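Student: What follows is a predicted structure for the sequence shown.
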Amino acid sequence: MSNTLKLNDVISRAEQIRELYHQLELAHHGSEWTVEEDVLAFLTDAALIARLTMSQQGRWPKENTEEELSHKLGECIWWLIIIANRTGLDINAALDGFLTKTEKLLNK
């Protein structure tokens, strides 16, 4: 069995998880996080990727970061899917557009 995930399946799972977090936010704060709060959470996780990568490469004094780095990479991909969804953008179209434009630019 292949470990390759299909993007549409990932998007569906990501949205289901985000809905569960919305329920926790309602229970704890009385309201769901805003899109801006989601973006701030993404940026925080992206910054952690930088620090964990430094550690993994021996440039920051923290040991055994492989599992945490892997988790944060997955979490950042999840956040990007959620942010696209909450801003009304199609992550498939955004990714395809970026790849196509970049391929054309680099294959001149």
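Tutor: Perfect, thanks for sending it.
Student: C-alpha from now on. contacts and neighbour counts both.
Tutor: OK.
Student: host element of the nearest residue to Ile91 once chain neighbours are set aside?
Tutor: Residue nearest to Ile91 in three dimensions, not counting chain neighbours: Ala84, with 5.8 Å by CA to CA, 6 or more residues apart in numbering. Per DSSP states H and E, Ala84 falls inside helix 66-86.
Student: on contacts alone, who are the packing partners of that helix?
Tutor: Where contact means 3 or more CA pairs under 8 Å, 6 or more residues apart in numbering; DSSP states H and E, helix 66-86 is packed against helix 7-29, helix 35-56, helix 91-106.
Student: and the last one, how far out from the chain's middle?
Tutor: Taking CA atoms, centre = their mean, to the nearest Å, one finds the center of helix 91-106 at 18 Å from the center of the full chain.
Student: Put this next to the previous one:
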Amino acid sequence: MARAVRAAYAAQEAERYGRPWSREEIMLGFLGDVGDLAKLVQGKEGVRPRADLDDALAHELADCLWCVMTLADAYGVDLERAFVATMAELGRAIDDE
């Protein structure tokens, strides 16, 4: 699903800009999404309230996850494998403390 959405965006970008976004531009888009997520977290903490906060937070978390998946795909990273290995490493580090 994430690849299909990325492909649709790439086609739209090619139409608008003459080429799909580069990996760097995808990363910059992700940074914007993380900024939006930060504002929504502030909302959950009472600093930036809004009516649709829970739905907006869920949407932005999913958007950020999509960006991470898209970047992993763009760089040939097996994200599932990396996640499992990283969680195991962190678990061992916690256990060692």
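Tutor: Okay, I see it. Remember, it's a predicted structure, so these values are computed and weren't measured experimentally.
Student: Packed most tightly, which of the helices and strands packed on helix 66-86 of structure 1 would that be?
Tutor: Of those, the one with the most neighbours on average (mean count of other CA atoms under 10 Å) is helix 35-56, at a mean of 16.
Student: which position in structure 1 aligns with Val41 of structure 2?
Tutor: In structure 1, the residue matched to Val41 of structure 2 (TM-score structural alignment) is Thr53.
Student: What of Met87 of structure 2?
Tutor: In structure 1, the residue paired with Met87 of structure 2 is Leu99, using TM-score structural alignment.
Student: Distance of that match relative to Gln16 of structure 1?
Tutor: As judged by CA to CA, to the nearest Å, Leu99 of structure 1 and Gln16 of structure 1 stand 27 Å apart.
Student: and the gap between the match of Met87 of structure 2 and His22 of structure 1?
Tutor: Leu99 of structure 1 is 32 Å from His22 of structure 1, by CA to CA.
Student: Check Lys101 of structure 1 too.
Tutor: Taken as CA to CA, the span from Lys101 of structure 1 to His22 of structure 1 is 35 Å.
Student: With distance to Glu63 of structure 1 as extra columns, can I get the helices and strands packed on helix 66-86 of structure 1 in TSV?
Tutor: Formatted as TSV, the helices and strands packed on helix 66-86 of structure 1 follow (distance: least, CA to CA, whole Å):
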stretch	distance to Glu63 of structure 1
helix 7-29	30
helix 35-56	7
helix 91-106	34
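Student: of those, which approaches Ser70 of structure 1 most closely?
Tutor: helix 35-56 (8.9 Å; CA to CA).
Student: Distance from the closest one to the middle of the chain?
Tutor: Distance of helix 35-56 of structure 1 from its chain centroid, counting by CA atoms, centre = their mean, is 9 Å.
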